[in-house]
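**Q** Build me a model:
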Amino acid sequence: MAVNAAERSAMDRALQLATRGPRGANPQVGAVILSPDGTVLAEGWHQGAGTPHAEVDALSKLAPGDARGATAVVTLEPCNHTGRTGPCAVALIEAGVARVVYALDDPGAESGGGAERLRAAGVDVDSGEQADAAHALIDGWLTAQRLGRPHITVKWAQSLDGRAAAADGSSQWITGPAARADVHHRRAEADAIVVGTGTVLADDPALTARDGDALLSHQPVPVVIGSRPTPTDAAVHRHPHSPLFYDTHDLHAVTADLHARGIQRVFVEGGPTLASAFIQAGLADRVLAYIAPVLLGGDKLALGDIGVASIDHARRLTIDEWVPLGPDLLAVARPAAPTDPQNQNEGAA
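**A** Predicted coordinates for the structure are as follows:
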């Protein structure tokens, strides 16, 4: 049975409803229940871990029997497992829903399979409606599900000769205003911003995402890694979110804990030591290198030891984009796949 105009309109609405839910350990999902003639009977969305899923939230607004013969339009395949809440597929079946239209398959090994369960119960199921829009909405959650940890961006600014600071340690500002504004908008796309204690003690950063002096609407949670204590009057304590502190150098343990907290996207901005540690640990899914047309010389390198003993072990990258930012240039890159031509060893030019 083809998706009709009322169901397409309901999917538009379900996607809007999904955005009301928080980004976190669970995906943002919206649902609309339609009568057989296409009238909207109820709406719902997932409001966070431990709360009813979108389908159940919508069904809860109907009297018993009101959903019999109805169509449920959902942005994600109804789940098929019991966690903090019961399976949504079962709830729809028990409510008498006759048809389900959803956008994306649930990728979970345990939670997936709801469509099959619905069909086995005689419910008509149609999938893939506005899948691209639904994917864009929960891309961070899907990536975290695939990786088993947050997606990690490692950012640094450098001179043309690869330095992060002058010989005396001064580094403000290597790049210009356009590059710095770009950094702040990319911070706002992340769920957490990570620095080391060295950066906190040396620069006392606010770790906020700003447009000029104004805070942007979304703020990443500040994360500080390292054993040295952070002063009680440090700017990070005035952040809109309470900072997280990790007295460890085990980055895998840190990212595992962030994942458990529902953090989907991490922005690493902690200076050469921390950036190098994340790259050496294989915890860099994307690199943002802001390159300024300035020469500094000296030994204040933008990256330190990343475990490359010879050119054969070089960490090859695939450039996704070169972005001009005033006089500066941003390289947006990711680790090259083993089969990527850029990952093949090349002789000296």
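
**Q** from here on, contacts and neighbour counts on C-alpha atoms
**A** OK.

**Q** For stretch 251-262, what is the distance to the chain centroid?
**A** 13 Å (CA atoms, centre = their mean, to the nearest Å).

**Q** all helices in this protein, in order from the N-terminus.
**A** Taking DSSP state H to define them, one finds helices in the chain at 5-18, 54-59, 88-95, 114-120, 131-137, 139-147, 177-187, 197-203, 251-260, 271-280.

**Q** Residue 220: which of those helices is closest?
**A** The closest of the helices of the chain to residue 220 is helix 177-187. By CA to CA, the value is 6.8 Å.

**Q** counting contacts, what elements does the closest one pack onto?
**A** strand 210-211 (3 or more CA pairs under 8 Å, 6 or more residues apart in numbering; DSSP states H and E).

**Q** neighbouring contacts of the strand it packs on?
**A** Residues from elsewhere that reach strand 210-211 (CA atoms under 8 Å, 6 or more residues apart in numbering): 181, 184-185, 216.

**Q** I have a second one here; can you model it like the first so I can compare?
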Amino acid sequence: MELYTHYMRMALSLAERGTGWTSPNPRVGCVIFDEKEERVLGWGYHRRFGGPHAEVKALERAGERARGATAVVNLEPCCHFGKTPPCAPRLVEAGVGRVVVGMRDPNPCVDGGGIEILRKAGIDVVLGVLEEECLHVNRGFVKALTGGRPWVTVKAALSLDGAIALGDGESRWISGALSRSKAHLLRGENDAILVGIGTVLKDDPELTVRLVSGQSPLRVVLDSRLRTPACAKVIGDGRCLVVGTAESDPKRAETLRKAGAEVVLLDAPEGRFRLDELLSLLVRRGVLRLLVEGGASVIQSFIEERLVDEVSLFLAPKFLGRGIPFTGNLRLRHMGEAIALRAATIRQVDGDLWLEAMPCLPA
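**A** Below is the predicted model:
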């Protein structure tokens, strides 16, 4: 099993190379190796949506050497036709002797079907190697299929006293240059990035990936009155979705559409967006991972509606005094309602601390 763990880590590392490019498909890596010689014969990963799958690329590299070898893949090989032919039959045709699978594919089109094809062909299947790590790599894919919405990460830079800006809204810059580069990496890992209209009007952000290489995500602006300027940088190359309400001014909607933005109108009872409806809309458009960057009232809404799966916080060694708090006007009645964090990792980034964790939000 230790040998399989080693090669599964290699497969997971390969899968990560597809980050930001594969949605709505999962991230998959595959390694084919000779168990006796402990030698890699072929490897591959799913590079982008619509392209060859990891198993196919690994089999191409291994060639005839794949016969009798062991294939290690972090997600169950598919068994249905999509953009490309299914992978499980390809492994059977190649004559591999064993397939080590990290986790079953929750897609109803697969869900054990790939494993069944392999076993019926007499191929030994080992299931569940590094399953938790495999689930984490494809947490957006799993959340979309099992929860009907994207995996939501809240990202913010804040002071030690919990502020994301001064009282007048000034926030440039709380964190250091290296932290901001890491934040751009996060953008590249997500399929969409969301902010409120206040952030657009105050900062006129681009919300693109610039400080590192990577694909810029879809930009989403919550704007109940369609106040986004037609010249706003966030509209940029046109990959911008402005979310208004049924009461929004049709002329403003048309102006934004002519500027290159897409405008959708959602119900907003009592002036509040139904975030669950918005997330359902995004997942139908292939968004598996959503990065929420603020401002404070938007973050507060996601927390209150129990829609935050992960937080990524850059803590700067500064005090801002009476600034704008990270969680907005969130009010808790007693300590039992405090939001604990689990699976936390803390890294030093120059003078800042980078905290990544998953909140335990009560039902």
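
**Q** And the TM-score between these chains?
**A** The TM-score (TM-score structural alignment, normalised by the length of the first structure) is 0.70; 328 aligned residues with a CA RMSD of 4.5 Å.

**Q** picking up where we left off before, by neighbours, which of the contacts of strand 210-211 of the first structure wins?
**A** residue 184 (19 neighbours; other CA atoms under 10 Å).

**Q** Excluding chain neighbours, what is closest to it?
**A** residue 209 (4.8 Å; CA to CA, 6 or more residues apart in numbering).

**Q** Also residue 113 of the first structure?
**A** Nearest one to residue 113 of the first structure, counting by CA to CA, 6+ apart, is residue 80 at 5.8 Å.

**Q** what does residue 264 of the first structure give?
**A** The nearest residue in space to residue 264 of the first structure (CA to CA, 6+ apart) is residue 150, at 4.5 Å.

**Q** Is the residue nearest to residue 184 of the first structure in contact with residue 219, as I believe?
**A** Yes: counting by CA atoms under 8 Å, residue 219 is a contact partner of residue 209 of the first structure at 5.9 Å.

**Q** what sits in contact with each of those two?
**A** Joint contacts of residue 209 of the first structure and residue 219 (CA under 8 Å, 6+ apart) are 187-188.

**Q** Residue 242 of the second structure: what's it in contact with?
**A** Contacts of residue 242 of the second structure (CA under 8 Å, 6+ apart): 220-223, 226, 228, 261-264.

**Q** what about 6 Å?
**A** 220-221, 263 (CA atoms under 6 Å, 6 or more residues apart in numbering).

**Q** Map it onto the first structure.
**A** Aligned counterpart of residue 242 of the second structure in the first structure: residue 245 (TM-score structural alignment).

**Q** Next, find the distance separating the residue nearest to residue 201 of the second structure when sequence neighbours are not counted from residue 244 of the second structure.
**A** Counting by CA to CA, 6+ apart, residue 228 is the residue found nearest to residue 201 of the second structure once chain neighbours are left out, at 7.2 Å. For residue 228 of the second structure, the distance to residue 244 of the second structure equals 10 Å [CA to CA, to the nearest Å].

**Q** Distance of the equivalent of residue 225 of the first structure over in the second structure relative to residue 308 of the second structure?
**A** Counting by TM-score structural alignment, residue 225 of the first structure corresponds to residue 222 in the second structure. Separation of residue 222 of the second structure from residue 308 of the second structure (CA to CA) stands at 17 Å.

**Q** in stretch 256-263 of the first structure, what counts as buried?
**A** For stretch 256-263 of the first structure, burial by neighbour count (16 or more other CA atoms under 10 Å) applies to 258-259, 262-263.

**Q** could you dump those residues to CSV with distance to residue 160 of the first structure?
**A** Shown next, in CSV, are these (distance: CA to CA, whole Å):
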residue, distance to residue 160 of the first structure
258, 34
259, 35
262, 37
263, 34
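
**Q** Closest to residue 87 of the first structure out of those?
**A** For those, the nearest to residue 87 of the first structure is residue 262 (20.8 Å; CA to CA).

**Q** The closest one: what's it in contact with?
**A** 24-25.

**Q** Need the counterpart of it in the second structure.
**A** Using TM-score structural alignment, residue 262 of the first structure lines up with residue 286 in the second structure.

**Q** Just give the number of residues close to residue 108 of the second structure.
**A** Counted with other CA under 10 Å, residue 108 of the second structure comes out at 9.

**Q** Would you mind measuring from the closest residue to residue 111 of the second structure other than its chain neighbours to residue 54 of the second structure?
**A** The shortest distance from residue 111 of the second structure to any residue other than its chain neighbours is 5.1 Å, reached at residue 105 (CA to CA, 6+ apart). Computed as CA to CA, the residue 105 of the second structure to residue 54 of the second structure distance reads 14 Å.

**Q** on that earlier part again, among the contacts of residue 242 of the second structure, name the buried ones.
**A** By 16+ other CA under 10 Å, the contacts of residue 242 of the second structure give 220-221, 263 as buried.

**Q** Show me where the stretch 201-350 of the second structure has its strands.
**A** 218-222, 240-245, 262-266, 289-294, 310-316, 324-325, 340-349 (DSSP state E, counting those that start in this stretch).

**Q** Let's have those in a markdown table, adding distance to residue 201 of the second structure.
**A** Shown next, in a markdown table, are the strands of the stretch 201-350 of the second structure (distance: least, CA to CA, whole Å):
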| stretch | distance to residue 201 of the second structure |
| --- | --- |
| strand 218-222 | 11 |
| strand 240-245 | 13 |
| strand 262-266 | 17 |
| strand 289-294 | 13 |
| strand 310-316 | 23 |
| strand 324-325 | 16 |
| strand 340-349 | 29 |
